[in-house]
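> need a 3D model of the following:
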Amino acid sequence: MMKCQADLFDLPGDEVYLNGAYMSPQLRSVTQVGAQQLSRKGSPSGISIDDFFQPKKELRTLFNELIHGEDESNVAIIPSVSYAMANVAANIDFKEGDEIVLLHEQFPSNYYTWENLVRSKEVKLVIVPDPKIEKGRGERWNQQLLAAINANTKVVAVPQVHWADGTLFDLAAIRKRADEFGAYLIVDGTQSVGAYPFSVEEIRPDALICAGYKWLMGPYSIGLAYFGPRFHQGKPIEDNWMNHQGSEDFARLVHYNPELKKGGVRYDVGESSNFILVPMLIRALKQLLEWTPEAIQDYTHRITSDALEALNQLDVFVEEVSFRSSHLFGIYLPQHMAMETVREQLKIAGIYVSYRGNAVRVSPGVYNTQEDLTLLVNCFKNF
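So this is what the prediction gives:
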C-alpha cells in the first residue's frame, strides 16, 4: 500500500498544494537530471550520435509500457497537445457534413483544432452539454455522449477525465459506439494518464495525446502521443530530418530520403532529441511505473474519502466516485457559498487549487496527506 511520497519533492512546508491538474510539482530526481543535462552542451563533443536516438527510444518504451501499448514505435514525442491534434486533424479525410463530437468546456487545445475545420472543411461540431448539477450527473453525461455518436460522426475527440471537474468517461463504451459508425476516437489523456490506469489494448484509441507536465510528472514543453494504425501512413505537419528513414546515419544525410519512418514516430516534432527534457521525462516515467497509476488512484482515494464525505454534509456537490477520478474532482457550491469568498478563504489558508468554470477544482497527488484534505474541508465549514 502506497504511503505519502512528499519527501521526494521540494514543496514548501507552509502550503497545501492540491493543484496537480494545473502543474505537477517536480520530483527532486527529475530536477537533478535536468541540471546534469543542462551542463552537457558546455562540452558538445561529448554528445554522440547515439544521444540523438537512444534516449528517445527509452522514452517511447516507458510510455508504451505505461499505456499498455503494442509497440513503442507508435509513440511520438510532441511539444504540446495542440501539435499532436494538428497532426491528427491533418490526416483525417473530412467531407462536408461530417460531425465531430466534443464535450462542453473541454480543454481548448482539444477544441480549437476542430473548430477551425468548421470553416475550412464545412464540418459540424456537436458539443455534448453537461447535465444539471445533481446526483447522477456523470452517468447522464456519459449517456448523452454515447447518444450523440451516429452515422454522421467522423471523430469523437474527448478526454478520459474532464479537466474542469474530473468527470470520468467510459472510453470502452465510447470506442464500441464509435466502431459502429467507423468513427475515429481521439483521446486527450493529459489529465489522467499517469495517475489513472489507461490501456491501449482495451480502449484501442486512434490517438492518445498527453502533455508531459501534469500527471506524467515531467517538465513543461514536452509530451507524448500514441498514434494507432489509421495514422501509420499519414503525412506529418512538418518534415524534419529525424522523421525520415535513415536519419541515424549522419554521413548519408546529404542523400535525401523521402520515406518517412514507420508508425507514430513519423509525427515526432523537430529536435525531438531534446537533451534536457527527454531525460527528465524518462526519469519521471520510471518513477510512475514504479508507483503504478493503480496505486496512485488507490492512494488519492484513501486520502480524499473522509473529506468528500464531510463536504457532502455541507451541501456542496461532488460527483459520485463511480463517475469521477480520485486525483481530480470538482466541488460545485450551493447558492449560499460565494465563489470569491471561497477563493479568499483558501488563499488565507495557503491551499492551492484551481477554478475552472463553476467548479473549485481539487487535484491531490502522492505528495498530499489526509490532513491536507481536512484543511480544505475546514475552509468550507466557515460558511
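> when you work out contacts or count neighbours from here on, use the C-alpha atoms and nothing else.
Noted.
> quick check: which element contains Gln144?
helix 137-148 (DSSP states H and E).
> how about Ile186?
If you go by DSSP H and E, Ile186 is part of strand 184-188.
> show residues contacting whichever helix or strand comes after that strand.
Under the assignment DSSP H and E, the closest C-terminal helix or strand after strand 184-188 is helix 200-203. Outside helix 200-203, the residues that touch it by C-alpha atoms under 8 Å, 6 or more residues apart in numbering are Ile67, His68, Gly69, Glu70, Leu171, Ala172, Arg175.
> and if we set it to 6 Å?
For helix 200-203, the external contacting residues (C-alpha atoms under 6 Å, 6 or more residues apart in numbering) are Ile67, His68, Gly69, Ala172.
> what packs against the strand holding Ile186?
When contacts are defined as 3 or more C-alpha pairs under 6 Å, 6 or more residues apart in numbering; DSSP states H and E, strand 184-188 packs onto strand 153-159, strand 207-211.
> mind putting these into JSON lines with mean neighbour count?
Output for the helices and strands packed on strand 184-188, formatted as JSON lines (neighbours: other C-alpha atoms under 10 Å):
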{"stretch": "strand 153-159", "mean neighbour count": "24"}
{"stretch": "strand 207-211", "mean neighbour count": "27"}
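> closest one to Leu18 among the ones you listed?
strand 207-211 (19.0 Å; C-alpha to C-alpha).
> so which elements touch that closest one?
With contacts taken as 3+ C-alpha pairs under 6 Å, 6+ apart, strand 207-211 sits against strand 184-188, strand 223-227.
> the last one to strand 184-188, inter-axis angle?
Okay, so that is strand 223-227. Strand 223-227 runs at 160 degrees relative to strand 184-188, counting by axes from the mean of the first three to the mean of the last three C-alpha atoms, to 10 degrees.
> residues touching the next helix-or-strand element following strand 223-227, excluding its own?
The helix or strand immediately downstream of strand 223-227 is helix 277-291, counting by DSSP H and E. The contact list for helix 277-291 (C-alpha under 6 Å, 6+ apart) reads Val30, Val33, Gly34, Leu59, Met217, Gly218.
> which residue ranges of the stretch 1-150 of the chain form strands?
With strands called from DSSP state E, counting those that start in this stretch, the stretch 1-150 of the chain shows them at 16-17, 75-78, 99-103, 124-128.
> please identify the buried residues of the third one?
Put plainly, it is strand 99-103. Glu99, Ile100, Val101, Leu102, Leu103 (16 or more other C-alpha atoms under 10 Å).
> now show me the structure for the sequence below, then we'll compare the two:
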Amino acid sequence: MIPCQRSLFDIPDHIAYFNCAYMSPQLKSGQAAGYAGVDRKSAPWTVTPNDFFAESEQARALFATLVNAGPDDIAIISSASYGLAVAARNIAVENGQKILVLAEQFPSNYFCWTELAKRTGATVVVIETPADHDWTAALLAAIDDQVAVAALPHNHWTNGALLDLEAIGQKLREHGAKLVLDVTQSIGAMPIDVARVKPDFLVAACYKWMLGPYSLGFMYVAPEFQDGEPLEYNWIARAGSENFAGLVDYSENYQPGACRFDMGERANFTLMPMAIAALEQLLGWKVPEIQKTLAARTADIAQKCEKLGFKSLPLSLRAGHFLGLRHEKGLPGDLLDRLLAEDIYISVRGTSLRITPHLFNNDADVDKLIAALSRQL
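Take a look at the predicted model:
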C-alpha cells in the first residue's frame, strides 16, 4: 500500500478532490517542469535542434515501459480522438461488417467509428449494458466472423465496469477482427500489458490518470500497422529530420516504427517535460501498487456509502480506481452544487455518482465526503 502522497500535489487541506477521472491535479514536479519549459521557450536561443528530439524520445520510452512495449511502438499524439482517428484510417472495414462499441461509451471512441461506418457500409453495433454488468461475457457473445473491429476501454468511464481485455482480444483474433483501445480512464492507475492483450492500437490522453498535461497523449501501434497512413505529413517524422540544414532534401522515408503517426509540433517545450515528470513518478510508485491502494480506498468508500442507500459494482466487476454509486431513491438534481459548496469534488456520469480518488486523497477527505452525503440525501 502506498501512503498518502498529498504533499507531492498543491492541494489545499480544505479541498476534497475525488474527480481524477475528470482531470487530475498536477504534480508539483510537473508544475515545476512546465514553468521551466515556459522559461526555456522565452529564451529561444537556448533551444537546440537536439531539444526537438531528446525529450520526445524520453517520454516515448517511459510510456512504452508503462504498457510493456518498445519505444518504436509508441507515437506521440495530441488527444485520444487523434489516435482513434489514426486507427480508423488504417483498419480495413468492409460493407456489411460490424464495429463493436459499448453502450454509453465515451464519445471520442464512438464518433470516429460511426463516420467510418458511413464511408464503408459497416454497422456500428452497440453492446447494451448487461443486467449483471459483466461486459466481458456480453462482448465475447457478440464476437463473430462479421466483426471487423471492437473499439473499447479498459473500464467504463461512467462507473468503472471492467473488461477482461486479454480474453476479448483472444476471441477477436480468432475471428480475424481488430482491437482498438482507449485507456485514458485506466492507464497509470491500472496495469495493462500490450504483449498480453495484443491490441492493434491503444490510445491514452495524459491529463487524467497519467497525472500529466492537457493536449498531449500517447498511442501504441502494433508492428503490422507501423507502415500505415498518418493523419499529418510533418517534417519531424521523416528520416534525417535531425539535420535541420538538410530539411529541404525531402525524404519519402519515415523515422522507424510508430513515429510516422506523431502529431505535428510534438516537441512541446512546456508539455513534454510535464509528461516526463508524471511518467517518472508513476513508474516510481509502480502501477500495480497504485491500483492496489486505490482499490482499498474505493472499497472503504463503497462500504460507508452502502449505509446511506448507495449501491456499487463489486470489485470483481469494476476497476479498483473507479467507484460508480447509484442511490435507491435517485440523486438530487443539485447534489453536485451542494457538494461544491463544501469544497467536495465528484462527478455524475449517466446515472452514476462517480468517485475517482488518487494517492492525494486522505482519510479526512473520505470523512468529509461521507458526512456531506449523509446531510444531503
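> and the strands of the stretch 1-150 of structure 1 as CSV, adding distance to Leu375 of structure 1?
Below are the strands of the stretch 1-150 of structure 1 laid out as CSV (distance: least, C-alpha to C-alpha, whole Å):
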stretch, distance to Leu375 of structure 1
strand 16-17, 9
strand 75-78, 38
strand 99-103, 32
strand 124-128, 35
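> Trp141 of structure 1 is nearest to which of those?
Closest to Trp141 of structure 1 of the strands of the stretch 1-150 of structure 1 is strand 124-128 (C-alpha to C-alpha; 7.8 Å).
> burial measure for the aligned partner of Val316 of structure 1 in structure 2, as a count.
Residue correspondence to structure 2 (TM-score structural alignment): Val316 of structure 1 is matched to Phe310. Neighbours of Phe310 of structure 2 under the rule other C-alpha atoms under 10 Å: 19.
> again, but for Asp200 of structure 2
Neighbours around Asp200 of structure 2, by other C-alpha under 10 Å: 21.
> contact partners for it?
By C-alpha under 6 Å, 6+ apart, the residues touching Asp200 of structure 2 are Leu179, Val180, Ala222.
> which one in structure 1 is aligned with the last one?
Which is Ala222 of structure 2. Ala222 of structure 2 maps onto Gly228 in structure 1, by TM-score structural alignment.
> grab the nearest non-local neighbour of its match.
Excluding its sequence neighbours, the residue lying closest to Gly228 of structure 1 (C-alpha to C-alpha, 6 or more residues apart in numbering) is Asp206, at 4.7 Å.
> what residue of structure 2 takes the place of the one you found?
Taking TM-score structural alignment, Asp206 of structure 1 has Asp200 as its aligned residue in structure 2.
> from Phe269 of structure 2, how far out is its match?
If you measure Asp200 of structure 2 against Phe269 of structure 2 using C-alpha to C-alpha, to the nearest Å, the figure is 30 Å.
> roughly how far apart are the residue nearest the centre of structure 2 and His154 of structure 2?
Centroid-nearest residue in structure 2: Thr184, 0.9 Å away (criterion: C-alpha atoms, centre = their mean). Here Thr184 of structure 2 is placed at a distance of 9 Å from His154 of structure 2 (C-alpha to C-alpha).
> for Val248 of structure 2, same thing?
Per C-alpha to C-alpha, Val248 of structure 2 is found 43 Å from His154 of structure 2.
> what's the answer for Glu328 of structure 2, then?
Using C-alpha to C-alpha, Glu328 of structure 2 is found at 27 Å from His154 of structure 2.
> and the longest helix along structure 1, which residues are buried?
Ranked by residue count, the top helix of structure 1 under DSSP state H comes out as helix 293-312. Residues 293, 295-301, 303-304, 307-308, 310-311 are the ones in helix 293-312 of structure 1 that count as buried (16+ other C-alpha under 10 Å).
> again, but for stretch 238-249 of structure 1
By 16+ other C-alpha under 10 Å, the buried positions in stretch 238-249 of structure 1 come out as Asp239, Asn240, Trp241, Met242, Asn243, His244, Gln245, Gly246, Ser247.
> in structure 2, what range does that stretch match?
Under TM-score structural alignment, the match for stretch 238-249 of structure 1 is residues 232-243.
> okay, how far is it across that stretch, tip to tip?
Span of stretch 232-243 of structure 2 from end to end, C-alpha to C-alpha: 20 Å.
> do the same with stretch 223-231 of structure 1
18 Å.
> how far does it sit from the chain's center?
Relative to the centre of its chain, stretch 223-231 of structure 1 is centred 14 Å away, using C-alpha atoms, centre = their mean, to the nearest Å.
> circling back to that earlier point, mind putting the helices and strands packed on strand 184-188 of structure 1 in CSV, distance to Glu371 of structure 1 included?
CSV is the format used below for those (distance: least, C-alpha to C-alpha, whole Å):
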stretch, distance to Glu371 of structure 1
strand 153-159, 30
strand 207-211, 30
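> so which of those strands gets nearest Arg324 of structure 1?
Using C-alpha to C-alpha as the measure, strand 153-159 is the one of these that comes nearest Arg324 of structure 1, at 12.2 Å.
> now tell me what touches the closest one from outside.
Residues contacting strand 153-159 of structure 1 (C-alpha under 6 Å, 6+ apart): Asp98, Glu99, Ile100, Val101, Leu102, Ala183, Tyr184, Leu185, Ile186, Val187, Asp188, Gly189.
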